[in-house]
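Enquirer: Here you go, sequence then predicted model.
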Amino acid sequence: METKNSASDAPELAEPYLRAVLDTAGLAVEYVRAEGNTLFQRGEDGGEIPVADFAGGYGSVLLGHNHPAIVARARELLAAGSPVHAQFSRHPYANELAAELNRIIHRELGDQEPYFAIFANTGAEAVEAAIKHAELDRGMRVAALGARVAEEIGAARAAVAEGTAALSARTRARFGAAAGEGRPAALEAVLAGLERANAGQLERPPLFLALERGFHGKLGTSVQLTHNEHYRTPFKSLGAQARFVPHGRPDVLKEVYAQERGVLLSLELTDGQVEVVEREFPVFCAFLVEPVQGEGGIHVLGAEFAQEIQRFCAEIDCPVVVDEIQSGMGRTGALLSSSQVGLRGDYYTLAKALGGGIAKTSVMLVREARYRREFEIVHSSTFAKDSFSCEIARTVLALLEADGQAAYRRATERGRALRAELESVQAEFPDQVLAVRGRGLMLGMEFRDQSQADSEILRELATSGLFGYFLAGLLLREYRVRTFPTASAVNTLRFEPSLQLADDEIALLGAGLRELCRVLRAQDGARLTVPAAP
């Protein structure tokens, strides 16, 4: 069915199906201006209607829409003709940005190991870069292991051929070499058995670990590490293999390791005997973790489980990729939300608020112990590391760090005030609100399932996969409050406003949520729907 663009009455060609879905929920409004914590909606008379923005660009506008200092810096850069396209040249602004990120990370981690920066344009691209780098690193470790095994087997083979060592009974038995069989024949049988066993291991694809409910993007590889099967399944033939681990279950980590562990078989000389030994094969490429799961329903990683993940990955030499795309950049009261639970990443991905709501930029950081310089040649991005986005990101960091890191304290304080209001609503409507979760200015409210509601409309909405969007639609229409559900947990509304969040906006949201709860309690499903246009 053709959708019309109301502004021009032309056919809607820019994602028309999505536009139609937004129409049904009452969210397909046009915003014409943005300032601070406010978006301005175009009214029917062409005027502006202020809307309190609790969606915050999915966490991108922590400092507020069109922050004056960021806008001024952007204008300054554009007026000066700052070169956006100067690829394959010296980029001092990128290096200075990387240095400032390192300075803050060192403070939060209490460690001075440097992190090397690979810049990108979006969060999903930063995740893809981390995945690619981790696989490059794994591949180089596999090659080194293969060379070591080949050297060990060659040394054992020579020793047996020279008569200075003999195959042990265990080695003969393992590969079917008869006890009375001559030395050359027995040796060939063992070597053939080793080759067969190792060939299967060397052909194994990398295996990734990720948490259940996790979201790491929708690109070709990152979507396979996103838990939501509706995003993964259509593209399962394209991407990486992953095992998903439930929160707080270190026993599952051990089970997955036992099931998936791989070894290369080698030969070792011990007291004139040739014995078969196992060399750990790096099957696991990386473990991806969000400190606060955004799209998965605003679930916070606990400190105890974070430490279990850290220990497990250290034991099996699996790098930890900490996805801070939504939770990082000060939103939870620190540059790295993971630092608040004692989790240290081998990789970090930062995006969204890094660009100050204006520049489209992201970064993947790799600790020195893991870094492979070869990656800089095999990976690149046209718009990454440009002067405009790097200078805007430096301005963002300066604002976060100003006045003794006041912005982090502000995020904590405003988050505490917002959470108190959400918990007040939950206490008043426990029959409708299941939980309030999150940290800092990254909070969520989960509503109880309505799939068995008395109202037919509510039942249909609850099973449509769009329930949260209709909740958000009522808040927008009746209270001029903008928020969205989390993509993989549509009963959970997310709240990621800016640091400029005011008390009266918190009160307005509280009033809207209370009315929403009264609508659900009364089973008034019709209030959530938008009447069809005549």
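Expert: Happy to help now that I have it. No experiment lies behind these values; they were computed from the predicted model shown. Numbers count the residues shown, from 1 in each chain.
Enquirer: CA only for contacts and neighbour counts going forward, please
Expert: OK.
Enquirer: any idea how far Q41 is from G512?
Expert: 18 Å (C-alpha to C-alpha, to the nearest Å).
Enquirer: One more: K4?
Expert: From K4 to Q41 the distance is 19 Å (C-alpha to C-alpha).
Enquirer: So which of the two has more stuff around it?
Expert: Using other C-alpha atoms under 10 Å, the more surrounded residue of K4 and Q41 is Q41, with 19 against 15.
Enquirer: Against that first model, consider the following:
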Amino acid sequence: MTQSPRISPTTAALVEQSERRSAHNYHPLPVVIHQAEGAWVTDVEGRRYLDCLAGYSSLNFGHGNPVILAAARAQLDRLTLTSRAFVHDRFADFCAALGDLTGKDMILPMNTGAEAVETAIKVARKWGYEVKGVPDGMATIIVAENNFHGRTTTIVGFSTDPDARNGFGPFAPGFRVVKYGSADAIRDAIDDTTVAVLIEPVQGEAGVLVPPDGYLTQVREICAENRVLMIADEIQSGLGRTGDTFACDHEGVVPDMYVLGKALGGGVVPVSAVAADAAVLGVIRPGQHGSTFGGNPLACAVGIAVVELLSTGEYQTRARELGALLHGRLRGLVGHGLLAVRGRGLWAGIDIDPSLGTGRQVSEALLERGVLVKDTHGSTVRLGPPLVISEEDLMWAVDRLAEALSDLR
């Protein structure tokens, strides 16, 4: 039998005030975080928790990473915003660094992941009309079911999640939804109006769904054969999370466009970007797209520091090695409270046996034991701690999960 986590009067009051004075677009766990360092956070009562969500991959390099904070502090003392009406002295370095990391000629910086996805959609359509020759207003983009690319009205219009979609129409046309993991479904959906295929190399919000081996390679080939852009949404899966710099790297695939965000801001500021070659991003001209804060000096300074951290390969290696330990331990819990384990690198989706409880109840049970995770789609819990987590702490978290599952039985 499950019970709600114990909440102190101070925490209860702060949670109640938050609920009363803010829109209810989230359903947070009843914990109020006050400070953090590395993989650990501390609440207003002084209790510590191991963060195994990492801001949905925004905190790949940990809370308060000293390299990232030093870059941010140095920039704060000099210049934080000019808008793109002028050129600032960190912009070229950021574009060059991220261009080198992705192997692309051009960078279009934005702020949030959803903005970057919207940017990729606009660029793909413009490319389709100006380069491929699709009749104006007829461009179509293929997407996958169970996708999560953000929550703007355009994006939720091609979502298959009722919570994300219902009640927000009418929606923009021009999207075709196909089965995730099926290259044949993509091939069958392509016609002369198709300008792009937009997919997550690993579907995070859907429960850390990894496609079949060879899928990304086939998508790359199909896109090339049909003169269609392959757009990889690596907002959650990229920048070290899966054990490579990008999840596409696991199959040696290079998309036409990378969509990046979350960890690119180092857990300090929102930073996102689209990376592509000039033959693609070059279709955008002055006045056709922009952002007041996109590519601001502070964001660029932080982004440069993030790219430098990734250049050593240390974080990719940690995600790969610790991920192997994590998945090995989690597989041992299948049949003992877990129905399935999926994922890649230091990222896992676990399906809870519904006879024990929901994903929310397991998340609350772990909260009681000092571990922060979050449920998705009812029965699934995601684990994605900062890549700086120690092996000892990671194994401690799995022990707490095993304990919670045992207590629920």
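Expert: Right, received. Where do you want to start? Please read all numbers here as calculations on a predicted model, not as lab measurements.
Enquirer: Can you pull the TM-score for these?
Expert: Put the two chains on top of each other and the TM-score (TM-score structural alignment, normalised by the length of the second structure) is 0.90; 399 aligned residues with a C-alpha RMSD of 2.4 Å.
Enquirer: Show me what E423 of the first structure aligns to in the second structure.
Expert: Correspondence of E423 of the first structure to the second structure, assessed by TM-score structural alignment: R331.
Enquirer: residues touching the nearest residue to its match once chain neighbours are set aside, list them.
Expert: Nearest residue to R331 of the second structure, sequence neighbours excluded (C-alpha to C-alpha, 6 or more residues apart in numbering): V341, at 6.3 Å. V341 of the second structure makes contact with 327, 330-331, 334, 348-351 under the criterion C-alpha atoms under 8 Å, 6 or more residues apart in numbering.
Enquirer: which position in the first structure aligns with V341 of the second structure?
Expert: So V341 of the second structure corresponds to V436, using TM-score structural alignment.
Enquirer: Check C300 of the second structure too.
Expert: Match for C300 of the second structure (TM-score structural alignment): C390.
Enquirer: what sits against that match?
Expert: 93-94, 97, 361.
Enquirer: Try it again at 7 Å.
Expert: Neighbouring residues of C390 of the first structure by C-alpha atoms under 7 Å, 6 or more residues apart in numbering: 93-94, 97.
Enquirer: what's the answer for H289 of the second structure, then?
Expert: By C-alpha under 7 Å, 6+ apart, H289 of the second structure has no neighbours at all.
Enquirer: Ok, the one 10 residues further on next?
Expert: Contact partners of A299 of the second structure, counting by C-alpha under 7 Å, 6+ apart, are 265, 269, 271.
Enquirer: can you pick the most crowded of the residues you listed?
Expert: V271 (29 neighbours).
Enquirer: counterpart of it in the first structure?
Expert: Looks like V271 of the second structure aligns to T361 there (TM-score structural alignment).
Enquirer: Quick check: its match vs D9 of the first structure, distance?
Expert: From T361 of the first structure to D9 of the first structure the distance is 34 Å (C-alpha to C-alpha).
Enquirer: try A489 of the first structure
Expert: In terms of C-alpha to C-alpha, A489 of the first structure sits 35 Å off from D9 of the first structure.
Enquirer: Compare these two (neighbour count), which wins?
Expert: A489 (20 against 9).
Enquirer: thinking that one is in contact with H299, fair?
Expert: No. The pair A489 of the first structure / H299 is not scored as a contact, 10.6 Å apart, by C-alpha atoms under 7 Å.
Enquirer: Can you give the distance from stretch 125-140 of the second structure to the centre of its chain?
Expert: 28 Å (C-alpha atoms, centre = their mean, to the nearest Å).
Enquirer: all helices of the stretch 251-400 of the first structure, in order?
Expert: 303-316, 375-378, 387-428 (DSSP state H, counting those that start in this stretch).
Enquirer: hey, which of the ones you listed is tucked in deepest?
Expert: helix 387-428 (a mean of 20; mean count of other C-alpha atoms under 10 Å).
Enquirer: I'd like the next helix or strand past that one.
Expert: strand 433-439 (DSSP states H and E).
Enquirer: mean shift between that next one and the second structure?
Expert: Compared with the second structure after the fit, strand 433-439 of the first structure shows a mean deviation of 1.3 Å (mean C-alpha distance after the TM-score superposition for the first structure).
Enquirer: what angle sits between that strand and helix 387-428?
Expert: 140 degrees (axes from the mean of the first three to the mean of the last three C-alpha atoms, to 10 degrees).
Enquirer: show me what contacts G261 of the second structure?
Expert: 112-113, 235, 271-273.
Enquirer: what do we get in the first structure for it?
Expert: Counting by TM-score structural alignment, the partner of G261 of the second structure is A351.
Enquirer: and the closest residue to that match other than its chain neighbours, what does it touch?
Expert: Once flanking residues are discounted, A351 of the first structure sits nearest to S362: 4.1 Å by C-alpha to C-alpha, 6+ apart. If you count contacts by C-alpha under 7 Å, 6+ apart, S362 of the first structure has them with 119-123, 126, 350-351, 354.
Enquirer: could those residues go into a markdown table alongside distance to Q273 of the first structure?
Expert: Formatted as a markdown table, these follow (distance: C-alpha to C-alpha, whole Å):
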| residue | distance to Q273 of the first structure |
| --- | --- |
| F119 | 53 |
| A120 | 54 |
| N121 | 57 |
| T122 | 56 |
| G123 | 54 |
| A126 | 50 |
| L350 | 53 |
| A351 | 56 |
| L354 | 60 |
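Enquirer: Looking at the residues you listed, which are in strands?
Expert: 119-120, 350 (DSSP state E).
Enquirer: now those residues: which count as buried?
Expert: 119-120, 350 (16 or more other C-alpha atoms under 10 Å).
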